[in-house]
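A.B. asks: sequence and predicted model, in that order:
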Amino acid sequence: MTRRQTAADAIEPVALPITSFPRDQVLGRLAWIQTAPIAELKNEWRRLYGKEAPPFSRSYITSRLAYRIQELAYGGLKPETRARLEALGEQLDGGNVVLRRIRADSRPLPGTRLIREYDGVQHVVTVRADDFEYEGRPYRSLSAIARHITGTRWNGWTFFGLRPTGGAA
């Protein structure tokens, strides 16, 4: 037995994204983004980007939509600015992809002392510019220190209380 195809069965192609946005509508649209239901935000994403919205949080989607609206209305970054930002990023992390993944504002400042009591013993780690110091030895990651202390695998950021249990950042 075959069933009849309905409109709900048809895959609707995603339209091409819009290429400009009226400047006089920017502020109103930015205000709308803050209160719109997520389903409407995903429709707006399809309209502005020409593809499906990613399965990320509401705050991610709203911030990217706000940027896109302003980009379409006022223009995006100039190629020279984009290239300069890339160069500064390379200088900052030296091309190290591990450092690149760690947001600069989430990493404690060099000189910060992380203190954790485990099995009745207080453990102190000093944050340095490129690594961490524990018991006078350098470690590349907090996870390596947590493994040394506990003998098991731990997320170092969670072990030292820099990230909530469960891995949310």
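C.D. replies: Now that the structure is in, tell me what you want to look at. Numbers count the residues shown, from 1 in each chain.
A.B. asks: C-alpha from now on. contacts and neighbour counts both.
C.D. replies: Noted.
A.B. asks: tally of neighbours for Ile115?
C.D. replies: By other C-alpha atoms under 10 Å, the residues close to Ile115 number 13.
A.B. asks: just the element for it, please.
C.D. replies: Taking DSSP states H and E as the definition, Ile115 sits inside strand 113-118.
A.B. asks: what does Leu92 give?
C.D. replies: With elements taken from DSSP H and E, the one containing Leu92 is helix 79-93.
A.B. asks: structure B:
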Amino acid sequence: MTTEGVKARMARAKSARSVSEEGMGAAIAALMNEDRALLLERWRKILRGDPPAHLPTWLFRRVLAYRMQAAVLGDLDRSAVRLLDQIAADHAGRRATGKKLGKKPPPVPSVPRARMNPGTILIREHDRQMHHVTVTTSGFRWNDNEYRSLTEVAFAITGTRWNGPRFFGLRSKSSTSEVER
């Protein structure tokens, strides 16, 4: 990224940062009631440019809400951006060649424990029910209970002993067996 690009990004972030973390929910809720002219004004202030002409209003609001949140809470890290770019490129490549998506979803990259910051939410479907686990400073929170490890959470969900990181898709079977050797 060029120096001008970095400066432009910093200026956008500073402009969008006018909302505090506490007031962000109210500011985003207010977006839902604003007309397109007001949204356009906000877009120009936050993103420093004009939006695409074909952008529907509902998506317009969501992009603004995302940018406001990213300015206050932080944006995606480089590895997440690379992964999303790769997924988009794969999708564009499939569309261009007419290939259909396979039945199997692409593999989810593993996340090292050190990179799971407090506030990270892990989502796992088990027994036709979605489970959301929040990483906290002292461990993990699931169903308003604190747990010291993902293994404890996996046991609470399933009633059987699981490797917690593996249950949540953070570690593949092969990487687990390599560690155990």
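C.D. replies: Perfect, I can see it now. Note that the structure is a prediction, hence the values are computed from the model and not measured.
A.B. asks: TM value for the aligned chains?
C.D. replies: The TM-score (TM-score structural alignment, normalised by the length of structure 1) is 0.44; 89 aligned residues with a C-alpha RMSD of 3.1 Å.
A.B. asks: ok, back up a step: which other helices and strands contact the strand holding Ile115 of structure 1?
C.D. replies: Helices and strands touching strand 113-118 of structure 1, by 3 or more C-alpha pairs under 8 Å, 6 or more residues apart in numbering; DSSP states H and E, are strand 121-127.
A.B. asks: list the buried residues in the strand it packs on.
C.D. replies: Neighbour-count burial for strand 121-127 of structure 1 flags 123, 125-127 (criterion: 16 or more other C-alpha atoms under 10 Å).
A.B. asks: redo these as a markdown table? Include distance to Glu117 of structure 1.
C.D. replies: Below are those laid out as a markdown table (distance: C-alpha to C-alpha, whole Å):
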| residue | distance to Glu117 of structure 1 |
| --- | --- |
| His123 | 6 |
| Val125 | 11 |
| Thr126 | 15 |
| Val127 | 17 |
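A.B. asks: nearest to Arg58 of structure 1, of these?
C.D. replies: Using C-alpha to C-alpha, Val127 comes nearest to Arg58 of structure 1 of the buried residues of strand 121-127 of structure 1, at 33.1 Å.
A.B. asks: for structure 2, just list every one of the strands.
C.D. replies: Under the criterion DSSP state E, structure 2 contains strands at 121-126, 129-135, 140-142, 145-147.
A.B. asks: can you put the ones you listed in a markdown table and add mean neighbour count and distance to Ala29 of structure 2?
C.D. replies: Formatted as a markdown table, these follow (neighbours: other C-alpha atoms under 10 Å; distance: least, C-alpha to C-alpha, whole Å):
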| stretch | mean neighbour count | distance to Ala29 of structure 2 |
| --- | --- | --- |
| strand 121-126 | 14 | 22 |
| strand 129-135 | 16 | 23 |
| strand 140-142 | 21 | 27 |
| strand 145-147 | 15 | 29 |
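A.B. asks: those: which one's closest to Ala13 of structure 2?
C.D. replies: strand 121-126 (24.0 Å).
A.B. asks: just the endpoints, please. Distance across stretch 123-132 of structure 2?
C.D. replies: In stretch 123-132 of structure 2, first residue to last residue: 5 Å (C-alpha to C-alpha, to the nearest Å).
A.B. asks: got the contact list for it?
C.D. replies: For stretch 123-132 of structure 2, contacts defined as C-alpha atoms under 8 Å, 6 or more residues apart in numbering pick out 121-122, 133, 142, 157-158, 168.
A.B. asks: hmm, try it at 7 Å
C.D. replies: Contacts to stretch 123-132 of structure 2, defined as C-alpha atoms under 7 Å, 6 or more residues apart in numbering, come from residues 121-122, 133, 142, 168.
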